[in-house]
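Q: no FASTA, just this:
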């Protein structure tokens, strides 16, 4: 039974997270602005045509999912929220044109009969990933196949995730999209992807109910300062690339980053991706805060030597700038890349 309304009396003042994904809600009560401890608000797949202005008073809000609604525009105050770091808004009328354009980008079509399906490699909110082989005459090419579930997920819609994946292009820190699936017997949409080197592993687990918006790292995980710097450079590079292509990842978390011990990284999961519309720089600076929180988590797990103290201090200073609660004072990723390069040169 879908929820159609949210009574003001159902919102306790100490509310930390609220998940109302895939319902029929058209209006949120103004009283939600009184939930000053609210950190996570997930509203994808509803019928909202506006957000209450009182939501701007929720200064602790860090994660907001408003994809697949009926919003004609983003409110100006949203890009000024001091702690907002993870935002997903694709699948609304104001972003439809960009999404439709991206969905029509020319990429190779790979027919279902050309594939030999192998074991399942993993599963997320938006779909399942299988090992597969592409048959080309007598040759067989190993790859991965992501089959999308199609329904609304906690982040948004499969169609917008596919569009963002295709629009992201090629980058060393992205999993390469090889083609679009056609001819599935049940018309399930899918993408063919390069297989990830098994030496890569996921940096952290997703947030728990207790941690709310913070990833859960394995106990005792430690990195050298050099490896932390390499990982940060890789992540900053790929996010800068995405922003240049007018894409906001929306879920820049350690649990979406695959890493190798030598510092190489891959950024995955575009389920929360949105196309930058209008006020690009303020929205980019929201994602800078997500990067700053990732920096904080990695620096907390970093061992550095006494002769590296200056570089560590520089990184700590950059982390604080990225998390500045005055959004306009955060650096953009081009500057972040330059500062990380300076730190790398100092380590040489």
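A: Perfect, I can see it now. Nothing here was measured: the structure is a model prediction, and the numbers come from that model.
Q: use CA for all of it now, contacts and neighbours both
A: OK.
Q: Hmm, residue 135 and residue 141 touching each other?
A: Yes. When contacts are counted by CA atoms under 8 Å, residue 141 is listed as touching residue 135 (6.6 Å).
Q: who's more crowded, those two?
A: Neighbour comparison, residue 141 and residue 135: the larger count goes to residue 135, with 14 against 11 (by other CA atoms under 10 Å).
Q: how close does the more buried one sit to residue 118?
A: Counting by CA to CA, to the nearest Å, the gap from residue 135 to residue 118 is 13 Å.
Q: same deal with residue 241?
A: Counting by CA to CA, the gap from residue 241 to residue 118 is 32 Å.
Q: what does residue 336 give?
A: To residue 118, residue 336 is 41 Å away according to CA to CA.
Q: neighbour-wise, which of the two wins?
A: Applying other CA under 10 Å to residue 336 and residue 118 shows that residue 336 carries more neighbours, namely 23 against 15.
Q: Comparison target, given below:
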């Protein structure tokens, strides 16, 4: 039941001009810094991920709003498009991520535990993106220039105050939703209802509330939820037939006999999920592929929470990977004509490498992230 309400929360927030207001405020705050608009885009992507968790909407919103600004001030096309695609996919790992909810349900892991476990990897990913942009801007200032003084309004504490006013409402909603789970005040289902009500309150505060907004958000929620549960029904039928015909035993025997034992299983599993993520959505992978893998992980003594986070990080990378990454197509659909597909492909490569670096750190140093292996 948490899935429909979190989807509803994201759909309502999409219609409140939240992304536009956040980008304007962050642009004023960081605009004087080299690469400041790109850093602002990453931070806004983080807030949108924590508020809505809708990848496609985040990429499209930032592509429409921030890409023209970066191009206007002569940002490198590859950097601009890479930043937007990468920050737009943060909703895959930063709570309340829909994929974490689905993985928790499929794998029998408490969703609250997955949300807690995803915070540090998500923060590491955001930090890696920002550091890359700042280093890039330092060595290539012409490719990520600071905004001219004429483009930045306000001085002193005024930009900070505007940024605070823009950040405070979605941040409050995020704290209410996640805090209620982390401190045991509410279950994920109850916190999703808090998020839905909170999204309506934000729409009222932003002056965007109307019955049309509620109707459109509800209709979109029904469509997405129906799709998710239709796939769930089909995947359940497939799993039952697959199990009845002995398919599970074959997969289990194959994966258990891989060289390297745990490591062999994990590496092969991650490669399979990464490749499948190029072609099919995370919902299908969660309902069809994951049920075949997690029982083997459990037999091998692998921490299922850790395994779920690895899967989520992997699927996030697949959203970015050319030539079939979904985020690439989302951005190309709203990008100006001068942005070529090759610009987007080249732009995301550094961010894919950063994702692989963070994913590798979770694999090699699980204890740092609070996992056992």
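A: That came through fine. Since we're looking at a predicted model, the values are computed, not measured.
Q: Quick TM-score on the pair, please.
A: Structural agreement between the overlaid chains, expressed as a TM-score with TM-score structural alignment, normalised by the length of structure 1, amounts to 0.27; 160 aligned residues with a CA RMSD of 6.8 Å.
Q: Give the buried residues for the strand or helix carrying residue 297 of structure 1.
A: Counting by DSSP states H and E, the secondary-structure element that holds residue 297 of structure 1 is helix 280-300. Judged by neighbour count using 16 or more other CA atoms under 10 Å, the buried positions of helix 280-300 of structure 1 are 280-299.
Q: Quick check: the gap between residue 228 of structure 1 and residue 302 of structure 1.
A: Using CA to CA, we find residue 228 of structure 1 at a distance of 7 Å from residue 302 of structure 1.
Q: of these two, who's got more company?
A: Taking residue 228 of structure 1 and residue 302 together and counting by other CA under 10 Å, residue 228 has the greater number of neighbours (22 against 18).
Q: follow-up on the earlier one: could you say what helices and strands the helix holding residue 297 of structure 1 packs with?
A: The elements that helix 280-300 of structure 1 packs onto, with contact taken as 3 or more CA pairs under 8 Å, 6 or more residues apart in numbering; DSSP states H and E, are strand 86-88, helix 225-244, strand 247-248, helix 309-322.
Q: Just say helix, strand or coil for residue 200 of structure 2.
A: For residue 200 of structure 2, the assignment made with DSSP: H, G, I helix; E, B strand; the rest coil gives helix.
Q: measure it to residue 173 of structure 2 for me?
A: 11 Å.
Q: And the next helix or strand past the helix holding residue 297 of structure 1?
A: Next in sequence after helix 280-300 of structure 1, counting helices and strands by DSSP H and E, comes strand 302-303.
Q: how close does residue 268 of structure 2 get to residue 251 of structure 2?
A: 12 Å.
Q: same deal with residue 66 of structure 2?
A: Relative to residue 251 of structure 2, residue 66 of structure 2 is positioned 46 Å away (criterion: CA to CA).
Q: and these two? which has more neighbours close in?
A: Neighbour tally, residue 66 of structure 2 and residue 251, criterion other CA under 10 Å: the higher count belongs to residue 66, 23 against 13.
Q: Please list all residues in contact with that one.
A: Listed by CA atoms under 8 Å, 6 or more residues apart in numbering, the contact set of residue 66 of structure 2 reads 23, 37, 41.
Q: got a winner among those for most neighbours?
A: With neighbours defined as other CA under 10 Å, the most crowded of these is residue 37; it has 32 neighbours.
Q: Hmm, residue 24 and it touching each other?
A: No. Because the distance of 9.6 Å does not satisfy CA under 8 Å, residue 37 of structure 2 is recorded as not touching residue 24.
Q: And residue 232 of structure 1, how far from residue 341 of structure 1?
A: Using CA to CA, one gets 10 Å for the distance from residue 232 of structure 1 to residue 341 of structure 1.
Q: More neighbours: these two, which one.
A: With other CA under 10 Å as the criterion, residue 232 of structure 1 and residue 341 differ in neighbour count, and residue 232 comes out ahead with 23 against 15.
Q: so what's that one closest to, chain neighbours aside?
A: The spatially closest residue to residue 232 of structure 1, leaving aside those adjacent along the chain, is residue 295, at 7.2 Å (CA to CA, 6 or more residues apart in numbering).
Q: So what's the residue count around residue 317 of structure 1?
A: Residue 317 of structure 1 sits with 11 neighbouring residues when counted by other CA under 10 Å.
Q: Might you report the residue contacts of it?
A: No contacts exist for residue 317 of structure 1 under CA under 8 Å, 6+ apart.
Q: correct me, but residue 231 of structure 1 touches residue 258?
A: No. The pair residue 231 of structure 1 and residue 258 does not pass the contact test of CA under 8 Å, sitting 9.9 Å apart.
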